[in-house]
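Participant: structure of the sequence below:
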Amino acid sequence: MREAVALNLGSKSPSQAEKPVLLTGGNPQIPKGDGDAPVQAYIAAMPGWKSDIGRRLDALIERTVPGVRKAVKWNSPLYGIEGQGWFLGIHCFTKYIKLAFFRGASLQPVPPVESKDKNTRYFHIHEGDRLDEERLARWIKQASQLPGWIP
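Facilitator: Now for the predicted structure:
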C-alpha cells in the first residue's frame, strides 16, 4: 500500500515520498484517497507527539466503530459510515490536534469548542494532555450513529 501512496506523489523520489510537506500550522499534505492507506500515511507524517496520538485515535475509532470508512480529503483524515457520510475529521495545527465532530452539537456531552457551523463541534488535544479514551469513545460511538456530513 505504501508504494501506491508514493506513486501518487508524481516524480518525487522514495525519500521525498517518505516525508510529506507540512503545510502552515504543521498539517501533513497527503494526497487525497479512500481507505486505510492514505490515513496511515497521514498519521505517519504527523509531526512529533501528534503521530502517537494519531495512531491511538485511529485504533480507538476502529475499535469503537467496526467497519468504519476512512479517507483523506482536504489534507485531513475523515471517518464515516458507508452511505451515511462522515462523522469525524482530524486536522493538525501547530500546538494541537483538532477533532471535528460534524454533528457534534447533538452529542452528549457536547464537545467544548464551537464552530461557525452550528452542527459541528471540536475537541482539541494538546501535547501532554491525558487522552480520555472513554469520553472520546462515547463521542465517536454517538457520532457514528447520526447522519454524517456529505460534502
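
Participant: use CA for all of it now, contacts and neighbours both
Facilitator: Noted.

Participant: helices along this structure, start to end?
Facilitator: Shown for the chain, the helices assigned by DSSP state H span residues 2-7, 14-18, 36-45, 49-64, 133-144.

Participant: point out the most buried one among those helices.
Facilitator: With neighbours defined as mean count of other C-alpha atoms under 10 Å, the helices of the chain peak in mean count at helix 36-45, which reaches a mean of 22.

Participant: could you also give me the structure for this second sequence? I'd like to compare it with the first:
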Amino acid sequence: MAKMIKGDSSRKPPEPADGHAVIEEWMRRQMPDLQPILEKLDTLLQKALPEPQYAVKWKKAHYGTADHGWVVELVSYDVSVNVGFFAGADFDSPPPNGEGRYRYVKLRSVDEVDDRLEAWIANAVRVDGWK
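Facilitator: Take a look at the predicted model:
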C-alpha cells in the first residue's frame, strides 16, 4: 500500500538500488557547477540516515530507510538543486516551498547548505516519508 506523494498521484515509490553507486553515477551526469552542492548533500544524507537506501527514478535521486521509506529526493536542474522532503510539512519548522506533505528548498550555491538545511535533514530521518 503506497502512500501518495501529493494529490491523487498514482506513482509508485522507487525500488532500492544495490548500494550507493547509483547515486554516484547520477551525480556524475549532473551539471558540473552543481556537483559540489550534490556532493555535500550526499555526504550529509549518508551520515544522517541509519542504514540508508538509495534509488534513482524520474531523473531524481532518492534517499531513505527501510523503516521510514523515501524521506529526501534531490532534483538537479541547470542552475539549481531542489532538496525535497516527502514529509516536510510534518517538521517543526517546514521548508518554505511545496504543497501537501511535500516541501522543498532550492539551492544555487554550496554555501546555502547551512544549519537550517541540516536541521531539515535531521527531521526527515525521524518521520515516515513516501512508502
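
Participant: need the TM-score from the superposition.
Facilitator: In this superposition the chains share a TM-score of 0.80, using TM-score structural alignment, normalised by the length of the second structure; 116 aligned residues with a C-alpha RMSD of 1.8 Å.

Participant: re the thing from before, now the helices of the first structure in JSON lines, with distance to Ile81 of the first structure?
Facilitator: Converted to JSON lines, the helices of the first structure look like this (distance: least, C-alpha to C-alpha, whole Å):
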{"stretch": "helix 2-7", "distance to Ile81 of the first structure": "23"}
{"stretch": "helix 14-18", "distance to Ile81 of the first structure": "29"}
{"stretch": "helix 36-45", "distance to Ile81 of the first structure": "14"}
{"stretch": "helix 49-64", "distance to Ile81 of the first structure": "12"}
{"stretch": "helix 133-144", "distance to Ile81 of the first structure": "7"}
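
Participant: looking at those, which is closest to Gly85 of the first structure?
Facilitator: When the helices of the first structure are compared by C-alpha to C-alpha, helix 133-144 sits nearest Gly85 of the first structure, at 9.4 Å.

Participant: what angle separates the closest one from helix 49-64?
Facilitator: 60 degrees (axes from the mean of the first three to the mean of the last three C-alpha atoms, to 10 degrees).

Participant: and helix 133-144 of the first structure, which stretch of the second structure?
Facilitator: Using TM-score structural alignment, helix 133-144 of the first structure corresponds to residues 114-125 of the second structure.
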